[in-house]
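Engineer: with the input below, show me the fold.
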Amino acid sequence: MKKYLLLLTCSFISIFGSYSQSKKDVEVLKNTIWKTENLGNGLVWQYFHFQQKELFESNQSIHILKSKLKNKTVKFALGSADIHHKESDTTRKLLKTSLIAATSNALVAVNGGFFNTKKGGAVDLIKIDGKVLDTATYNPRKALPDHSRSAIVIHRNKIAIVKGDTLPFWERKLSEESIMVTGPLLLFDDKEEPLKNNAFTNNRHPRTCACITKTKEILLITIDGRNTEAQGMSLQELTFLTKNLGCKNAINLDGGGSTTMYIKNKPDHGVVNFPSDNKLFDHFGERSVSNILMILPK
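Structural biologist: Modelled structure (predicted):
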């Protein structure tokens, strides 16, 4: 009986402590005075470096790009390191987000979906302006990986986040002109999506995500990590952040060393966050990637 009461007490403390921390983090985010810059073309850049272990009892560096969904001065688009790839080609390119963005004349961009680090090319469906560049490489006999169950789609300059299926090849039913299958999905219709209990989900890493807010804006978000200045987030923490930023739908993109935010005409080749591949808290640790999510001048 005493052992049972001890376990019950410990559980209560754990739950209460978690609740108290969440309540504290809500207040921290609510009271944050973001450093904000109007980039023109209806685009806004916000940034804040949470220090002294303010957020999630950790240091965090968060960058956000905002645009109204109905922004008539820009075009939402996907970019690829090998946009002119031929199916007969066996060698695929990997290029830095900033280089793909600059070559595409993007106003802003973030890295995109997951890719093959050795052979290049995305591991899920990538379709750009009607041309399929990559198809799924998962094993159709096994359960779909989390990054293969949702997507960002663009059609007639309308961008949306869609929830997929657990069945293989569900993405073949998508008809939009541009498609990036990625994941896992974090929020959908203002509800938290279930996340797997594994190291990818639970450990803190640099993260990139996109979300659609209740006020009909799109947010492109990067979370720096793998540094004492910025520890990164678990997917639970990222979900919590997007929810408190007013997101209705939110989707995870490739993270880790890939996490990069680009803004045209900014120093350091336009890289404004702190990519982690060089293990330094500077702007020069970009990892080469296969594809990006970007906003172009219309």
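Engineer: make it CA atoms for all contacts and neighbour counts henceforth
Structural biologist: Will do.
Engineer: for the chain, which residue is closest to the average position?
Structural biologist: Nearest residue to the geometric centre of the chain (C-alpha atoms, centre = their mean): Cys209, 1.7 Å.
Engineer: pretty sure it is in a strand, no?
Structural biologist: Yes: with DSSP: H, G, I helix; E, B strand; the rest coil as the criterion, Cys209 is assigned to a strand.
Engineer: just checking, it touches Leu253?
Structural biologist: Yes: in this structure, Cys209 sits in contact with Leu253. The criterion is C-alpha atoms under 8 Å, and the distance is 5.1 Å.
Engineer: host element of Val28?
Structural biologist: Secondary-structure element containing Val28, defined by DSSP states H and E: helix 2-31.
Engineer: same question for Asn38.
Structural biologist: Assigned by DSSP H and E, Asn38 falls in strand 35-40.
Engineer: other SSEs contacting that strand?
Structural biologist: Strand 35-40 is packed against strand 43-55, with contacts defined by 3 or more C-alpha pairs under 8 Å, 6 or more residues apart in numbering; DSSP states H and E.
Engineer: need the residues that contact whichever helix or strand comes after the strand it packs on.
Structural biologist: If you walk from strand 43-55 toward the C-terminus, the next helix or strand you reach (DSSP H and E) is strand 58-68. For strand 58-68, the surrounding residues in contact (C-alpha atoms under 8 Å, 6 or more residues apart in numbering) are 42-53, 108, 216-225, 228-232, 261, 273.
Engineer: please apply the same query to stretch 24-33.
Structural biologist: Outside stretch 24-33, the residues that touch it by C-alpha under 8 Å, 6+ apart are Phe48, Glu54, Leu55, Phe56, Asn244.
Engineer: this one next, for a side-by-side:
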Amino acid sequence: MKWIKANNEFDSLPASIRIFKTSDSLNGRPFRAWCAEVKLKDKQLDFTAQTGEGNSYTPSEFYNREGKPYIVVNGGYFSPQTRQNLNLIMREGKIVAYNVPALKSLLSDSFYYATRSAFGISKNRQADVAWVFTDTAKRWPYGFQTHPIIAKGSNPDPSFTDLHTIEQWNWWKMHTAIGGGPVLVQEGAVFITNKEEQLYAFERNDRHPRTAIGYTRNHRLIILVIQGRSPGIAEGATLDEEARILVDLGCVEAINLDGGGSSCMLINGKETIVPSDETQRPVASVFMVLRGRKSETGNRRSEVRGLKSEVRSRR
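Structural biologist: This next block holds a predicted model:
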């Protein structure tokens, strides 16, 4: 797939953010997508997630509410009725939204305990993908690194012991995290856990607009948005097609985020893909790349030095 650098289509961006677009066909079908590649180690940048705190907003509204970040992209799944986030979200090292703890079985009175996937960035800017189980009584999520846990039970509000697992886990101590699912890439190869996460269990081959997030071995954040439901222009992608694109982009690990009409990425406030509803859908969470606090502090110090210098010259 041929990607064209598109930084010049937006207002000034730091050198550590590169934007690409493609309109190549995908398996003989019309296709459009955008990709952001961001250096995770650039301390002039910050990475964070935000919720609507019980409300939903369009990405453009989040952009204006959050101080006009460089990048705003839609986050995980949510209830359109209650606007409740259904996936883990962490902000500044604190859990601000939890995974849905249990899914009711359609065939019995039991519940399915899903360990759904999340993308996180630690305080020292190391990215990771894990399948996580959240407990409101715990400071950190339980993280599983190699595969999701499959568990069932009768408790509608399970604790970790209800998983009945002896699989290795770790406290997933992320500074920023956004949940979604399913996992698409692990160890640099296509690895899709839609059935285990109970996401698109029977819809793996459907084509839709998509949003995904991952990272490369050389510490680059990758955000991919795929346009869809635009007949004759862009037909979207299946989970497998989305995963293969992410592998081609060099991702070591990557997950799918909410897609369909929610898929939207703004660069300096400007849309990339055209939303499938033709207008931006209000969402309950976003992931953002913004100017770092150290950078803002440095700019304020420069302004102060400039003012002092001006005062001295006037004297």
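Engineer: superposed, what's their TM-score?
Structural biologist: Remark: TM-score between the superposed chains equals 0.75 [TM-score structural alignment, normalised by the length of structure 1]; 244 aligned residues with a C-alpha RMSD of 2.3 Å.
Engineer: what are the buried residues along the helix holding Val28 of structure 1?
Structural biologist: Within helix 2-31 of structure 1, the residues scored as buried using 16 or more other C-alpha atoms under 10 Å are Ser22, Lys24, Asp25, Val26, Leu29.
Engineer: stretch 31-40 of structure 1 too?
Structural biologist: Across stretch 31-40 of structure 1, burial judged by 16+ other C-alpha under 10 Å covers no residue at all.
Engineer: cool, and stretch 285-298 of structure 1?
Structural biologist: Residues of stretch 285-298 of structure 1 classed as buried under the neighbour-count rule (16+ other C-alpha under 10 Å) are Gly285, Glu286, Arg287, Ser288, Val289, Ser290, Asn291, Ile292, Leu293, Met294, Ile295, Leu296.
Engineer: first-to-last residue distance for it?
Structural biologist: For stretch 285-298 of structure 1, the first and last residues are 30 Å from each other (C-alpha to C-alpha, to the nearest Å).
Engineer: tell me which stretches of the stretch 1-150 of structure 2 form helices.
Structural biologist: 59-65 (DSSP state H, counting those that start in this stretch).
Engineer: can you map out the strands along it?
Structural biologist: With strands called from DSSP state E, counting those that start in this stretch, the stretch 1-150 of structure 2 shows them at 4-5, 17-22, 33-39, 45-51, 71-74, 89-91, 94-97, 103-104, 111-114, 116-121, 127-133, 142-144, 150-153.
Engineer: closest to Ala189 of structure 2 out of these?
Structural biologist: The closest of these to Ala189 of structure 2 is strand 127-133. By C-alpha to C-alpha, the value is 13.6 Å.
Engineer: what is the closest one packed up against?
Structural biologist: strand 116-121, strand 142-144, strand 210-216, strand 251-256.
Engineer: okay, angle between that strand and strand 210-216 too, please.
Structural biologist: In this structure, strand 127-133 of structure 2 runs at an angle of 120 degrees to strand 210-216, with axes from the mean of the first three to the mean of the last three C-alpha atoms, to 10 degrees as the basis.
Engineer: re earlier: drop anything exposed from the contacts of stretch 24-33 of structure 1.
Structural biologist: For the contacts of stretch 24-33 of structure 1, buried by 16+ other C-alpha under 10 Å: Leu55, Phe56.
Engineer: redo the contacts of stretch 24-33 of structure 1 as TSV? Include distance to Lys142 of structure 1.
Structural biologist: Conversion of the contacts of stretch 24-33 of structure 1 to TSV gives the following (distance: C-alpha to C-alpha, whole Å):
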residue	distance to Lys142 of structure 1
Phe48	41
Glu54	41
Leu55	38
Phe56	35
Asn244	35
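Engineer: now the equivalent of Tyr47 of structure 1 over in structure 2. Nearest residue, chain neighbours left out?
Structural biologist: For Tyr47 of structure 1, the aligned residue in structure 2 is Lys21 (criterion: TM-score structural alignment). Sequence neighbours aside, Trp34 is the residue nearest to Lys21 of structure 2 in space, at 4.3 Å (criterion: C-alpha to C-alpha, 6 or more residues apart in numbering).
Engineer: distance of the one you found relative to Ala201 of structure 2?
Structural biologist: For Trp34 of structure 2, the distance to Ala201 of structure 2 (C-alpha to C-alpha) stands at 26 Å.
Engineer: more crowded one of the two?
Structural biologist: Set Trp34 of structure 2 next to Ala201 and count neighbours by other C-alpha atoms under 10 Å: Trp34 wins out with 22 against 12.
Engineer: which residue in structure 1 aligns with Trp4 of structure 2?
Structural biologist: Slight slip there: residue 4 of structure 2 is Ile, not Trp. Under TM-score structural alignment, Ile4 of structure 2 pairs with Trp34 in structure 1.
Engineer: er, Ala97 of structure 2 actually
Structural biologist: For Ala97 of structure 2, the aligned position in structure 1 is Asp134, judged by TM-score structural alignment.
Engineer: report the contact partners of its match.
Structural biologist: The neighbours of Asp134 of structure 1, taking C-alpha under 8 Å, 6+ apart as the test, are Gly121, Ala122, Val123, Asp124, Leu125, Ile126, Lys127.
Engineer: which of those map to contacts in structure 2?
Structural biologist: Comparing the contacts of Asp134 of structure 1 with structure 2 on both residues aligned by TM-score structural alignment, their matches' C-alpha atoms under 8 Å, the contacts found in both are Ala122, Val123, Asp124, Leu125, Ile126, Lys127.
Engineer: quick one: those residues as CSV, columns for distance to Arg149 of structure 1 and neighbour count too.
Structural biologist: Output for the kept ones among the contacts of Asp134 of structure 1, formatted as CSV (distance: C-alpha to C-alpha, whole Å; neighbours: other C-alpha atoms under 10 Å):
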residue, distance to Arg149 of structure 1, neighbour count
Ala122, 14, 26
Val123, 12, 21
Asp124, 10, 26
Leu125, 11, 24
Ile126, 14, 28
Lys127, 16, 24
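Engineer: which two of the residues you listed have the greatest separation?
Structural biologist: Top of the distance list for the kept ones among the contacts of Asp134 of structure 1 (C-alpha to C-alpha): Val123 and Lys127, 12.3 Å.
Engineer: and which of the contacts of Asp134 of structure 1 is nearest to Leu144 of structure 1?
Structural biologist: Nearest to Leu144 of structure 1 among the contacts of Asp134 of structure 1 is Asp124, at 10.9 Å by C-alpha to C-alpha.
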